[in-house]
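A.B. asks: Got a sequence here, can you build the structure:
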Amino acid sequence: MNQKRWTMRISGRVQGVYYRAATEKSATGLGVTGYALNLPDGRVEVVAEAEPDRLKALHQWCLQGPPAARVDDIDVTESAATGEFTRFAIRR
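C.D. replies: Okay, the predicted model is just below:
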């Protein structure tokens, strides 16, 4: 396996629009593990681990998000996967 970890910080209207829940559904469908978390500054942080093609698919989904969201920017950092996640979850 060639797993990677992407940490994505999504800016825009992404809190209070079911962004985390919709991301959880999308990530689970793609076989991606990790979490989505609301940040105090209004962004959503998505930490995802999977093969690069699955991470790219999740990134493409995150660019749109759920219908009520407006994504202005996504900052992505890549690192080595840790294997610490067994599923994708919402963190509070």
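A.B. asks: okay, CA-based contacts and neighbour counts for the rest of this
C.D. replies: OK.
A.B. asks: Check the gap between residue 49 and residue 22 for me.
C.D. replies: Computed with C-alpha to C-alpha, to the nearest Å, the distance linking residue 49 and residue 22 is 17 Å.
A.B. asks: next up, for comparison:
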Amino acid sequence: MPGVRFVVSGRVQGVCFRAGTRTQALGLGLRGYAKNLPDGSVEVVAVGEAQALEALAQWLEDGPALARVDAVGREDVDEDVQANGFAIL
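C.D. replies: Okay, here's the model as predicted:
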């Protein structure tokens, strides 16, 4: 299955961004994780159907209500995420 790594920057920590991402990802049938990075951004790695990954990518452009997304970096990843479900790290 295809996988994508996103790095979302802006006001994305302390605004329920990871929890909102988890809710979206699970609703789309994706698995993976979201974690805070030391520079204040959030890393999201998701694996699943291409259409679901695109829907998540669109959601990440805005995020939850309290977030301010400045940029979303994206790269395809080859490795498969072994986790079941979607984790918040």
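A.B. asks: where does the TM-score land?
C.D. replies: Overlay of the two chains. TM-score (TM-score structural alignment, normalised by the length of the second structure): 0.96; 89 aligned residues with a C-alpha RMSD of 0.9 Å.
A.B. asks: Go ahead and list the helix or strand containing the most centrally placed residue in the first structure.
C.D. replies: Nearest to the geometric centre of the first structure sits residue 46, at 3.4 Å (C-alpha atoms, centre = their mean). Here residue 46 of the first structure sits within strand 44-50, counting by DSSP states H and E.
A.B. asks: And the residue nearest to the centre of the first structure, what's its match in the second structure?
C.D. replies: Aligned counterpart of residue 46 of the first structure in the second structure: residue 44 (TM-score structural alignment).
A.B. asks: Ignoring the adjacent residues along the chain, who's closest to that match?
C.D. replies: residue 34 (4.4 Å; C-alpha to C-alpha, 6 or more residues apart in numbering).
A.B. asks: Residue in the first structure paired with that neighbour?
C.D. replies: Residue 34 of the second structure maps onto residue 36 in the first structure, by TM-score structural alignment.
A.B. asks: List of residues touching the helix or strand hosting that match?
C.D. replies: Using DSSP H and E, the element containing residue 36 of the first structure is strand 33-38. In this structure, residues lying in contact with strand 33-38 of the first structure by C-alpha atoms under 8 Å, 6 or more residues apart in numbering are 15, 20, 23-24, 27, 44-50, 85-92.
A.B. asks: So which residues of the second structure form strands?
C.D. replies: Assigned by DSSP state E, the strands in the second structure fall at 3-11, 31-36, 42-47, 68-77, 86-88.
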